[in-house]
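J.: I'd like to go over a predicted model; first the sequence, then the structure.
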Amino acid sequence: MTQDPMIDEAMRQRIGPILDEIERHEGVRILVAVESGSRAWRFASRDSDYDVRFIYVRPAEDYLSVETRRDVIELPVDGTLDVNGWDLRKALGLIAKSNAVVTEWLTSPVIYRREDTAAALLLGLAGACAYLPALAYHYDRSARRAWSPGNDPVRLKSYFYALRPALALDWIRRRAELPPMDLPSLMEGASLPSDLRDAVHSLLLRKRVATESDTAERVPPLEAYLAAALSEMAPRPGTWDRAPAIRAVDEAFRALLQTARAEIPDPA
């Protein structure tokens, strides 16, 4: 495996046993585990933490109980490592609602664990169930929360937390398809002027050696791009027919539960 410059190999070696212990202790099987934060978005700072996210499945019998089980597994955050995951049923329900977060997990370029058949099925569902107005609304609001025009210095982190969703919003508007989750892929598929590309590249180099709280003076090409991208607010999506999506995720849920009958360890 080629070493990822955004992922410390010692941390990768630490994450694997943590996932193993979750499976043993909780009696689940992890279908996919990825990096979901700035390291996967490809603009980590030198002190960025690791955001490990996973989707897991329990034995089929657990879903037939009258007692509702918690559908999230969370480990205490230790300052450098944030690990939590969603139950398969929760993840599928969010896919049916065109949730951007679970879709990004499934398209992360940093993979810690992956059952290929299950992960491919989930990703295919995310694409088939995607309702682009809902995703556009999500990315529009994400960008607006991170950035507002002005003259005061801005956190480097805020610039990138605004730029990535602004590019995703632009991708949806121009291509009418799911956007990639990482900044380089978004930029590669965008028609950006050279001064903006140069400015972003310079900021990326600065951010890699900066801290999460470091600031920068306003960058005119980036300010202009964000202002233009957010000049028209994406409307809140109305209701849409989710019946086909629900049928599709239900079918996938039943299929994946058949595979859950084997190879799930007993809880410790």
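T.: Looks like it came in fine.

J.: okay, CA-based contacts and neighbour counts for the rest of this
T.: Will do.

J.: where do the helices sit along the protein?
T.: 9-26, 38-41, 88-96, 100-106, 116-129, 132-146, 156-175, 183-188, 194-209, 220-229, 243-259 (DSSP state H).

J.: what's the closest of those helices to residue 81?
T.: helix 9-26 (8.8 Å; Cα to Cα).

J.: Would you check how far apart the most far-flung residue of the chain relative to its centre and residue 259 are?
T.: In the chain, the residue that sits farthest from the middle, by Cα atoms, centre = their mean, is residue 66; the gap is 31.8 Å. Going from residue 66 to residue 259 by Cα to Cα, to the nearest Å gives 22 Å.

J.: And residue 250, by the same measure?
T.: Look at residue 250 and residue 259: by Cα to Cα, they are 15 Å apart.

J.: Likewise for residue 120?
T.: From residue 120 over to residue 259 the distance is 15 Å, taken as Cα to Cα.

J.: What residues does residue 79 make contact with?
T.: Applying Cα atoms under 8 Å, 6 or more residues apart in numbering, we find residue 79 in contact with residue 49.

J.: no no, residue 71
T.: Counting by Cα under 8 Å, 6+ apart, residue 71 touches 86, 87, 89, 90.

J.: Which two among these are spaced furthest apart?
T.: Longest span within those, Cα to Cα: 86 and 89, 8.2 Å.

J.: Please report how far residue 131 lies from residue 116.
T.: Distance of residue 131 to residue 116, computed by Cα to Cα: 25 Å.

J.: In addition, the following structure is provided for comparison:
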Amino acid sequence: MNVPEYSIAPEIHHDIMTRIKSTEQEHNVKVLYAIESGSRAWGFASPNSDYDVRFIYAHPKDWYLSVMLEDQRDVIEYPIVDDIDINGWDLRKALKLLRVSNPAIGEWLQSPIVYINHNHFQTQVMALFKQYYKTERGLYHYFNMAKNNYRGYLKNEYVPRKKYLYVLRALCAARWIERFKSPPPIEFTALVTAVVDDSALFDEIQKLVVEKQHTTEKALGPQIPILNQFIEAELNHFNYQFDKSDVDQNTAALDKVFLHMLDFI
């Protein structure tokens, strides 16, 4: 499969960094980690794809010493301006979601496009994610993502090309989890190369990636039978009851990293 381009144009990179700095000043926070998410990080961005910037931030330590902490807002969100979609989660929220194997955290921590990585944040928190990761929760997430997108978008005569890739990415992620018992990589090329063994299917996915990279986000095309057959077979394969109750109650490792990060604010 072709190796995708993960660089960000210098002027866009400068704009993103400027917005992050403005966010820190506006909200009196420190951005610990900021990355590109979505199709640019996955490796199949269209020429007009948005920039999906995601970040994890922390307040000064005293902010967390509040009787009403649970009522405080723990996200920062902005409207999309000039194709830049930027929002983030508070460190405490991010670690709580990590504890329940939230896949978004795992994907952020593996992004190939990193804007800020304060005090080796990625290395420390990725180790935590692997420690707390529960495969059944990952399977449940990606199965439902694939099922909902397939039913919602891929049953018509003409279908959005990007939705094909969303469904394929989710199913390949589920295959990875089932096969390797670990969080799946975010980069689509690495994912497909590792889990798609059928050469005809692999070639068709490759063609779809190239098409997506050279068409607009809303591009439509006819159904691709070999992809639909694969998708339906995988949905049938993963359509079993998942036990989502298995959550690690020991938060000592999370608390340690949380307090360590606050020492640098």
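T.: Structure received. This one's a predicted model, so the numbers in the text were calculated from it and none came from an experiment.

J.: what residues does stretch 103-123 of the first structure touch?
T.: 12, 15-16, 30-36, 40, 53-54, 92, 95, 126, 180-182, 252, 256.

J.: Apply 6 Å and report the result again.
T.: Stretch 103-123 of the first structure is contacted from outside by 31, 32, 33, 34, 35, 40, 126, 181, using Cα atoms under 6 Å, 6 or more residues apart in numbering.

J.: Just give me the match in the second structure for the last one.
T.: If I follow you right, that is residue 181 of the first structure. Residue 181 of the first structure maps onto residue 186 in the second structure, with residues paired by TM-score structural alignment.

J.: now its match: how far from residue 105 of the second structure?
T.: In terms of Cα to Cα, residue 186 of the second structure sits 11 Å off from residue 105 of the second structure.

J.: Comparing those two, which residue is more hemmed in?
T.: Each of residue 186 of the second structure and residue 105 has its neighbours counted (other Cα atoms under 10 Å); residue 186 has more, 24 against 17.

J.: between the contacts of residue 71 of the first structure, which is closest to residue 219 of the first structure?
T.: Nearest to residue 219 of the first structure among the contacts of residue 71 of the first structure, with distances taken as Cα to Cα, is residue 86, at 38.4 Å.

J.: who are the neighbours in contact with that closest one?
T.: Residues near residue 86 of the first structure by Cα under 6 Å, 6+ apart: 55, 71, 72.

J.: Also residue 196 of the first structure?
T.: residue 221.

J.: which residue in the second structure lines up with it?
T.: Structural correspondence for residue 196 of the first structure with respect to the second structure (TM-score structural alignment): residue 201.

J.: ok, its match to residue 225 of the second structure distance?
T.: 10 Å.

J.: could I get the contacts of stretch 103-123 of the first structure as a markdown table with distance to residue 232 of the first structure?
T.: Formatted as a markdown table, the contacts of stretch 103-123 of the first structure follow (distance: Cα to Cα, whole Å):
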| residue | distance to residue 232 of the first structure |
| --- | --- |
| 31 | 39 |
| 32 | 36 |
| 33 | 36 |
| 34 | 33 |
| 35 | 32 |
| 40 | 28 |
| 126 | 26 |
| 181 | 22 |
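
J.: Restricted to strands, list these.
T.: Mapping the contacts of stretch 103-123 of the first structure onto strands (DSSP state E) picks out 31, 32, 33, 34, 35.

J.: ranking the residues you listed by neighbours, who comes first?
T.: residue 33 (27 neighbours).

J.: how far away is the nearest residue to that one once chain neighbours are set aside from residue 21 of the first structure?
T.: In space, and not counting its chain neighbours, residue 33 of the first structure is closest to residue 54: 4.0 Å by Cα to Cα, 6 or more residues apart in numbering. Between residue 54 of the first structure and residue 21 of the first structure the computed distance is 13 Å (Cα to Cα).

J.: For these two, indicate the residue with more neighbours.
T.: residue 54 (28 against 13).

J.: Would you quantify the distance from residue 214 of the second structure to residue 159 of the second structure?
T.: Taken as Cα to Cα, the span from residue 214 of the second structure to residue 159 of the second structure is 17 Å.

J.: Likewise for residue 199 of the second structure?
T.: With Cα to Cα as the criterion, residue 199 of the second structure and residue 159 of the second structure are 23 Å apart.
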